[in-house]
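In: give me a model of this one.
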Amino acid sequence: MATTYPAAVQQSIPVGPEPVRCVCPSCGAQIISKMKYEPTTKTHLIALLLCCCICWPCVCLPYCMDSCQNANHYCPNCDAFIGTYQS
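Out: Modelled structure (predicted):
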């Protein structure tokens, strides 16, 4: 007879455009999240649109603006992924 165990439930930590104070789900430490920005498909499409509109000198702007990228939150202690804020 096989024993079944309940599935582990991962708590969702609400994250935003600013670092958040929370308890790391991986190491259990009280932390302020570390943020890293990553370009998305939206970032690339904005750059392509600027290029097509003869604004090619401005093509790098979406890659320099945090508001055009996803904000990924990580634990500064163990570098565990906490969540993503999509603008």
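
In: going forward, measure contacts between C-alpha atoms and count neighbours the same way
Out: Fine.

In: my read: I13 touches Y85, true?
Out: No - using Cα atoms under 8 Å, I13 is not in contact with Y85; the gap is 10.8 Å.

In: wait, is Y63 part of a strand?
Out: No - checked against DSSP: H, G, I helix; E, B strand; the rest coil, Y63 lies outside a strand; its state is helix.

In: here's the other one to compare against:
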Amino acid sequence: MSKNYQRPTYGPPPAAPPSYSQSVGGVPPTSPFIPQHAFVHRGPEILTTIVPLGPEPTHMICIHCHAEIDSSTKSEPGLLAYIIGALICLVCPCGCCFIPCCINKCMDVHHYCPNCKAYLGRYKR
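Out: The predicted model follows:
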């Protein structure tokens, strides 16, 4: 018995997806490929500006949770405190070198969001 065998017919190969420059506005793509991001609906965009951080809590919009906040602050000894402490240690080796670590003017101030607890930045002395 002989079987009737038909060869499968194939169409042309699928076109390659467009390159990056084609999909973002360069040369128009030659294939019928439509990028998935063309149908994504985005919410309103929020434009943020860089708020200068100072030694006091700063009124701003958190870049992480987008809430309007007054930042919470935490002071820690910074480079200035350590340099002054080293200089005092050279002059007076009796333990006075720790005094700059207790003075607010020598401290760096770290800002945090009280809502989401995200780190917002540092004010260096």
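
In: give me the TM-score for this pair.
Out: TM-score for the superposed chains, counting by TM-score structural alignment, normalised by the length of structure 1: 0.79, backed by 83 aligned residues with a Cα RMSD of 2.0 Å.

In: joint contacts of I13 and Y85 of structure 1?
Out: Residues touching both I13 of structure 1 and Y85 (Cα atoms under 8 Å, 6 or more residues apart in numbering): there are none.

In: list the buried residues of the biggest helix by length in structure 1.
Out: The longest helix of structure 1 (DSSP state H) is helix 41-52. The neighbour-count check on helix 41-52 of structure 1 (16 or more other Cα atoms under 10 Å) flags T43, H44, I46, A47, L50 as buried.

In: average distance between it and structure 2?
Out: Average distance, helix 41-52 of structure 1 versus aligned residues of structure 2 after superposition (mean Cα distance after the TM-score superposition for structure 1): 1.1 Å.

In: equivalent range in structure 2 for that helix?
Out: Mapped onto structure 2 using TM-score structural alignment, helix 41-52 of structure 1 covers residues 79-90.

In: go on, stretch 65-72 of structure 1?
Out: By TM-score structural alignment, stretch 65-72 of structure 1 lines up with residues 103-110 in structure 2.

In: hmm, back to that, pull the residues that contact the match of helix 41-52 of structure 1.
Out: By Cα under 8 Å, 6+ apart, stretch 79-90 of structure 2 touches G95, C96, C97, F98, I99, P100, C101, C106, M107, R125.

In: so which bits of the match of stretch 65-72 of structure 1 are buried?
Out: Neighbour counts over stretch 103-110 of structure 2 (16+ other Cα under 10 Å) mark C106, M107, D108, V109, H110 as buried.

In: now do stretch 12-19 of structure 1
Out: Neighbour counts over stretch 12-19 of structure 1 (16+ other Cα under 10 Å) mark V15, P17, P19 as buried.

In: wait, which of the residues you listed is closest to A29 of structure 1?
Out: Checking the buried residues of stretch 12-19 of structure 1 against A29 of structure 1 by Cα to Cα gives P19 as the nearest, at 15.3 Å.

In: what's the match for I13 of structure 1 in structure 2?
Out: Checking TM-score structural alignment: I13 of structure 1 goes with V51.

In: and what of I31 of structure 1?
Out: Per TM-score structural alignment, I31 of structure 1 is aligned with I69.

In: I'd guessed that match sits against P57; true?
Out: No - the criterion here is Cα under 8 Å, and I69 of structure 2 misses it with P57 at 9.5 Å.
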